[in-house]
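# Sequence first, predicted coordinates after that:
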Amino acid sequence: MKPNHKGQAQIFQNPVLERLTRTHIALPISIFIVIAIGLIYYGITYSFINVLEAIGFFLLGWLIFSLIEYCAHRFVFHMDTDTPMKERIQYTFHGNHHEYPKDKERLAMPPIVSLFIASFFFFVFKLIFGQFVFGVVAGLLFGYALYLFVHYAVHAYAPPKNFLKQLWIHHSIHHYKDPNVAYGVSSPLWDYILGTMPKRTNSK
């Protein structure tokens, strides 16, 4: 699918549904940072976790998010489109972004959808981690907010002249050279581990 640097895809004919697919990036970032802080505060205040546990499980949640980010991007957003239904789902969730990578209003899921998914993860991780869920999900949501910030930055701004430039290069390779590599956005960690790092020469 050839990238188009101008315009927006039309996903739904219904104007209300179409408007719901567009989100200013500051809204979900703010929502999930506030929720993450609230979870840590609640967990410590009501003695579900202490400060050291909060830090440790926060970092674990952040790591878990990085794997979820990678797997969702690789196996869901880039699913095989071997049926018309799969093709429609893939385009709705991610294909439109590859076609219009400069569309700043579609760099995040609508908050109502991401809040529903976050609630689902809270109950799943509550079953797994018990009272430590407050730290884990806080780290998970912080990871998501950071992902949104990085994803927006690499599409909206020129790369910085420091080590962070590699994030811009990594994601640009995914969009403009090979969509089957470089699935990590906020970090290339799982691309290194799972063998999807692009083969490239260092860019100066």
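That came in fine, so what should we check first?

# going forward, measure contacts and count neighbours with C-alpha atoms only.
Will do.

# Contact partners for Val185?
Contacts for Val185 (CA atoms under 8 Å, 6 or more residues apart in numbering) come out as 69-70, 147, 150-151, 167, 170-171.

# Find the residue at the geometric middle of this protein.
The chain has Tyr147 as the residue nearest its centroid, 4.7 Å off, counting by CA atoms, centre = their mean.

# before we move on, the earlier item: now list the buried members of the contacts of Val185.
Buried subset of the contacts of Val185 (neighbour count, 16 or more other CA atoms under 10 Å): 69-70, 147, 150-151, 167, 170-171.

# now those residues as a markdown table including secondary structure and distance to Val113?
Below are those laid out as a markdown table (DSSP: H, G, I helix; E, B strand; the rest coil; distance: CA to CA, whole Å):
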| residue | secondary structure | distance to Val113 |
| --- | --- | --- |
| Glu69 | helix | 16 |
| Tyr70 | helix | 19 |
| Tyr147 | helix | 16 |
| Val150 | helix | 20 |
| His151 | helix | 18 |
| Leu167 | helix | 26 |
| His170 | helix | 27 |
| His171 | helix | 24 |
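
# Now do stretch 189-202: everything it contacts.
Residues outside stretch 189-202 that contact it (CA under 8 Å, 6+ apart): 66-67, 70, 170, 173, 180-184, 188.

# One more to weigh against that first structure:
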Amino acid sequence: MKENRLYRDFFLHFDILVMVGIFLVVLGFLFTMELSLFSLLFFAVGIVTYMFSEYLTHRFLFHIKSPKNPFLLNLIKRLHYDHHKKPNDLKLLFLPIWYSAPNLFVLCLLFYFLTGSMSFTLAFTTGILFMFFVYEWKHYVAHRPMKPKTRFGRWLKKTHILHHYKNENYWYGVSTPFVDVLFGTYKEGSDVEMSETAKDLEKRA
């Protein structure tokens, strides 16, 4: 597959375009505010928040036991189960906008209530969105015929491939595997048994 096509498939994907639009609006408002070192601090807080929420959401929400309620089952299938069945299906690679945008809004609204500062909230939101794009890109690269140029990038791709094809109970951090180290879900591939349900999460007991 041509490299230009691979980049186009990512940057022109509808969900990515919408989130880029949101990012530009937030950034525009942020630059109208009086910025300080605290703005940079809360930008970093947003990045770290996304790192941990990515891991926790992936592990405890996307990998929940198959719901009995048909609506919830269809919801989680679209969000993640189907992605494990068809890991390289482009339509299932990205977080849908109906999931990403409301979650972003609620999280940032809570942050505003905690700080009472619009500039700090916008800085926090910018950090969240920055890490969101890092996540989406790293996830995209992991499933597309692309070879990362750095050793770190190749490690990220390797750990995510192991999550899909070796054992779904490890390597939850797509863009930040070091969080797996903190929570004990990072292992060397050779130390983990092959899982029979890695490609079919609905069959998990």
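Looks like it came in fine. These numbers were taken from a predicted model, which means no experiment stands behind them.

# Now do the helices in structure 1.
15-20, 26-45, 51-71, 84-90, 96-99, 111-129, 133-156, 165-176, 189-194 (DSSP state H).

# Please identify the deepest-packed of those helices.
Ranked by mean neighbour count, those are led by helix 133-156 with a mean of 23 (mean count of other CA atoms under 10 Å).

# how close does that helix sit to structure 2?
Helix 133-156 of structure 1, aligned to structure 2 and superposed, deviates on average by 1.0 Å (mean CA distance after the TM-score superposition for structure 1).

# Who are the packing partners of that helix?
helix 26-45, helix 51-71, helix 111-129, helix 165-176 (3 or more CA pairs under 8 Å, 6 or more residues apart in numbering; DSSP states H and E).

# ok, the residue sitting furthest away from the middle of structure 2 - contacts?
Ranked by distance from the centre of structure 2 (CA atoms, centre = their mean), the top residue is Glu34, with 30.3 Å. Residues near Glu34 of structure 2 by CA under 8 Å, 6+ apart: Ser119.

# in terms of contact, does Phe125 of structure 1 touch Gly135 like I think?
No - contact between Phe125 of structure 1 and Gly135 fails when scored by CA atoms under 8 Å: they sit 10.4 Å apart.

# about what we covered before: now render the helices of structure 1 as TSV, adding distance to Phe77 of structure 1.
Output for the helices of structure 1, formatted as TSV (distance: least, CA to CA, whole Å):
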stretch	distance to Phe77 of structure 1
helix 15-20	19
helix 26-45	20
helix 51-71	9
helix 84-90	6
helix 96-99	10
helix 111-129	15
helix 133-156	15
helix 165-176	13
helix 189-194	16
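
# what do we get in structure 2 for Thr196 of structure 1?
In structure 2, the residue paired with Thr196 of structure 1 according to TM-score structural alignment is Thr185.

# can you count the residues close to that match?
Thr185 of structure 2 has 16 neighbours, counted by other CA atoms under 10 Å.

# Pretty sure Ala182 of structure 1 sits against Ile173.
Yes - counting by CA under 8 Å, Ile173 is a contact partner of Ala182 of structure 1 at 7.0 Å.

# residues in contact with the counterpart of Phe57 of structure 1 in structure 2?
Mapped onto structure 2 by TM-score structural alignment, Phe57 of structure 1 lines up with Phe42. Phe42 of structure 2 makes contact with 120-121, 123-124, 127 under the criterion CA under 8 Å, 6+ apart.

# quick one: which of the residues you listed is nearest Asp82 of structure 2?
If you rank the contacts of Phe42 of structure 2 by distance to Asp82 of structure 2 using CA to CA, Gly127 comes first, at 28.9 Å.

# Now do the same contact list for the equivalent of the closest one over in structure 1.
In structure 1, the residue matched to Gly127 of structure 2 (TM-score structural alignment) is Gly139. By CA under 8 Å, 6+ apart, the contact list for Gly139 of structure 1 reads 36, 57-63, 65.

# Kindly report the same for Arg144 of structure 2.
Contacts of Arg144 of structure 2 by CA under 8 Å, 6+ apart are 6, 88.

# How much space separates it from Arg59 of structure 2?
Distance, Arg144 of structure 2 to Arg59 of structure 2, by CA to CA, to the nearest Å: 23 Å.

# Same question for Phe105 of structure 2.
Phe105 of structure 2 sits 22 Å away from Arg59 of structure 2, going by CA to CA.

# Repeat that for Phe178 of structure 2.
Phe178 of structure 2 sits 14 Å away from Arg59 of structure 2, going by CA to CA.

# and what of Phe52 of structure 2?
11 Å.

# now do Met146 of structure 2
26 Å.

# cool, and Pro145 of structure 2?
26 Å.

# the more surrounded of these two?
Neighbour comparison, Pro145 of structure 2 and Arg59: the larger count goes to Arg59, with 18 against 13 (by other CA under 10 Å).

# Pretty sure that one sits against Glu168.
No - using CA under 8 Å, Arg59 of structure 2 makes no contact with Glu168, being 9.3 Å away.
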